[in-house]
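> model this:
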Amino acid sequence: MTEGPFDGAEVLPVAPLVSGGLSWPEAPRWHDGSLYLSDMYAGRVVRIGDDGSIETIVDATSRKTIDGAELVTIGTGWLPDGRLLINSMNEKVVLVWDGDALDVYADLREVAQSPINDMVVDEHGRAYITQMGFDLWAGELPEDSPIIVIEPDGSARVLESAGTFGGANGIGITADGKTVVTAENFGVKITAFDLDEAGEAVNRRLIAPSPAISPGVGPDGIAVDEAGGVWYGLPGSEHVVHVTADGVMDYVVRLPWEDGIAVACALGGEDRRTLFITAGQEVMDREKSVEESEGTVWTVQVPVGAGAARP
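Purely as a prediction, here's the structure:
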């Protein structure tokens, strides 16, 4: 058992999978039997082999961005027809890859107040997009912002019924498809809301506050399990934490990596009981992150699998 901010949580052992070669690895996803993630500053989506090999699936660096915005690929998700969606953070657009071409799927510039962030796609092809609320890299102060919804027909709207969030970051959907869970990075908590039959948010609630390892910095990428529990990375530290659906912190993972920052996680593997954790060294300096390419991936065996939870 641990002490301090993780007092009472059981520590689970972690093993390395990828020892380097990634810039800032974000939005890990288990899809069709493989682990995918966004190599954020390298502008690509990659597939990670069982042996830790890195295969580029989509290289977006050759596209001409809107208004010359800096290309940063981040949240991803698959549509029911198999096409891959990719958030282009600074452009505020969602790209779509059909296996041959990379095009704009949805332009969010009129509805997004800030750089867009993570994504989850439901069984109907509806995409939920988080945004930071402000430009961290420009030195702006945190500002609350809403979640954006892209309907299956490609139209985008603000999910006003859910309210605003303190830097909504990682986002997932429970196994029954009825509840959206998000990590409020600057709100320093895990929040959930239910979806009614019209797709509107109801019953917004707090699942759990997050340990504030660094002042004002809370959870990042998340993975929802089939019992409604949530794994989340703590970017101010090397820790990944699990809370139950009732908000009880019961497990913690600590990466044995000096100066490493736990970024995000995903449940995958044959029974979706392998927790994949992405970690990086440098998020504020893009050039350094790309040049040194010290991003890593780790694995942990966990008691409860993802089941049908998304992503």
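
> when you work out contacts or count neighbours from here on, use the C-alpha atoms and nothing else.
Fine.

> now the helices for the stretch 151-300 of the chain?
Secondary structure of the stretch 151-300 of the chain by DSSP state H, counting those that start in this stretch: the helices cover 286-292.

> so which residues of it form strands?
Here the stretch 151-300 of the chain has its strands, by DSSP state E, counting those that start in this stretch, at 156-158, 164-165, 168-173, 179-184, 189-195, 201-209, 222-224, 230-234, 239-243, 249-254, 261-268, 274-280, 295-301.

> show me what the last one is packed against.
Here strand 295-301 is seen to pack against strand 15-22, strand 274-280 when contacts are counted using 3 or more Cα pairs under 8 Å, 6 or more residues apart in numbering; DSSP states H and E.

> quick check: which of these is buried the most?
strand 274-280 (a mean of 26; mean count of other Cα atoms under 10 Å).

> now tabulate the helices and strands packed on strand 295-301 in CSV and tack on distance to residue 263.
CSV is the format used below for the helices and strands packed on strand 295-301 (distance: least, Cα to Cα, whole Å):
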stretch, distance to residue 263
strand 15-22, 13
strand 274-280, 5
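
> for residue 73, which of the ones you listed is the nearest?
strand 15-22 (13.0 Å; Cα to Cα).

> just list what the closest one packs against, helices and strands only.
Against strand 15-22 (3+ Cα pairs under 8 Å, 6+ apart) you get strand 295-301.

> could you also give me the structure for this next sequence, so I can compare it with the first?
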Amino acid sequence: MTYEVAVRAEAALGEGPTWDADAGRLIWVDILGSRVHTYDPGSGRRTVRTTEQHVGAAKPRAGGGLVLNLRDGVGLLDPDGTFRPLHHDPVPGRRANDAAVAPDGSLWAGTMRYDEAPGGGTLFRLTGDGTATTVLDDVAVSNGTGWSPDGRLMYHIDSPTRRIDVFDHDAGTGEVAGRRPFAVVEEGAGFPDGLTVDAEGGVWVALWGGSAVRRYAPDGTLDRVIGLPVPLVTACAFGGAGLADLYITTARTGLAAPHPLAGSVLVVPGAGTGLRQPAFRG
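This is a model prediction of the structure:
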């Protein structure tokens, strides 16, 4: 599989690609640049909105607009551009990171300390009325989160552990249990960062410092590696016609001599078949 350049950019910390199926566009963020980007591959149209805080993720809402995982909490961006806070929880030295929308429409939002201290981050579940429930309270760098096609399994990455963990997920209550390792990224191959799950239950994982995206089969065995020219590969998501194209975000922060494509969005056409992602019900 070979990559193409979808969006040439110099994002400090490109993250969180999400396909907005209703709008036919890709949404992604530059966390440290405090920017939310959109890209329409059909027309080539791009938009950029600057946020007042570092933004860890932006996801579509069921009624239009976006939900934003921000440094001091979660906010709603209405279709007309109006911003409204939904959940306010500022903690000095902590910021938002990756997030995902569960099959029931709740937002599972991750946090981390700027210094990446162990135990300084969380993963919490937020419903449309702003009710927050802590799912994990002892995380260093909360990253990729996703669900199996039937919604019975939830995957989560705490990057410094090098593990992709899997939980049993109760779709009715939103509760998780039975945490166990699904796969482990070996020393020297980078750290697992963002993830997405395909229609066959395969788990695709971006490797920070590993210059690659990996696909793990539903049983956790490694069955595919896509090599990339940039070291800091942050996250991936399926989009485009038939959800067949794999979009990949990258970063350039901290690199003394970044590759010309570092911070760009790459795409691997026809990489597989993704799952339609639910919108936030709020």
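
> let me see the TM-score of these two.
Remark: TM-score between the superposed chains equals 0.85 [TM-score structural alignment, normalised by the length of the second structure]; 274 aligned residues with a Cα RMSD of 2.9 Å.

> as JSON lines, the strands of the stretch 151-300 of the first structure with distance to residue 20 of the first structure would be great.
Output for the strands of the stretch 151-300 of the first structure, formatted as JSON lines (distance: least, Cα to Cα, whole Å):
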{"stretch": "strand 156-158", "distance to residue 20 of the first structure": "37"}
{"stretch": "strand 164-165", "distance to residue 20 of the first structure": "33"}
{"stretch": "strand 168-173", "distance to residue 20 of the first structure": "23"}
{"stretch": "strand 179-184", "distance to residue 20 of the first structure": "26"}
{"stretch": "strand 189-195", "distance to residue 20 of the first structure": "29"}
{"stretch": "strand 201-209", "distance to residue 20 of the first structure": "32"}
{"stretch": "strand 222-224", "distance to residue 20 of the first structure": "22"}
{"stretch": "strand 230-234", "distance to residue 20 of the first structure": "18"}
{"stretch": "strand 239-243", "distance to residue 20 of the first structure": "18"}
{"stretch": "strand 249-254", "distance to residue 20 of the first structure": "18"}
{"stretch": "strand 261-268", "distance to residue 20 of the first structure": "13"}
{"stretch": "strand 274-280", "distance to residue 20 of the first structure": "9"}
{"stretch": "strand 295-301", "distance to residue 20 of the first structure": "5"}
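
> what about the ones you listed, which gets the closest to residue 117 of the first structure?
Per Cα to Cα, nearest to residue 117 of the first structure of the strands of the stretch 151-300 of the first structure: strand 168-173, 6.3 Å.

> and the closest one, which stretch of the second structure?
Mapped onto the second structure using TM-score structural alignment, strand 168-173 of the first structure spans residues 142-147.

> returning to what we had before: nearest to residue 244 of the first structure, of the helices and strands packed on strand 295-301 of the first structure?
strand 274-280 (15.4 Å).

> for the closest one, packing partners?
Short answer (3+ Cα pairs under 8 Å, 6+ apart): strand 274-280 of the first structure packs on strand 25-31, strand 261-268, strand 295-301.

> winner for burial among the ones you listed?
Greatest average neighbour count among these goes to strand 261-268 (a mean of 29), per mean count of other Cα under 10 Å.

> mean shift of it relative to the second structure?
By mean Cα distance after the TM-score superposition for the first structure, the fitted strand 261-268 of the first structure averages 1.0 Å away from its aligned residues in the second structure.

> okay, the angle between that strand and strand 168-173?
10 degrees (axes from the mean of the first three to the mean of the last three Cα atoms, to 10 degrees).

> equivalent range in the second structure for strand 261-268 of the first structure?
Using TM-score structural alignment, strand 261-268 of the first structure pairs with 232-239 in the second structure.

> run through who's touching that stretch.
Contacts with stretch 232-239 of the second structure, where a contact means Cα atoms under 8 Å, 6 or more residues apart in numbering, come from 14-19, 21, 26, 144, 193-196, 198, 204-213, 244-252, 262, 273-275.

> for the most centrally placed residue in the second structure, give me its contacts.
In the second structure, the centroid-proximal residue (Cα atoms, centre = their mean) is residue 16; its distance is 3.6 Å. By Cα under 8 Å, 6+ apart, the contact list for residue 16 of the second structure reads 27-29, 56-58, 98-99, 194, 234-236, 249.

> good, we can wrap up now.
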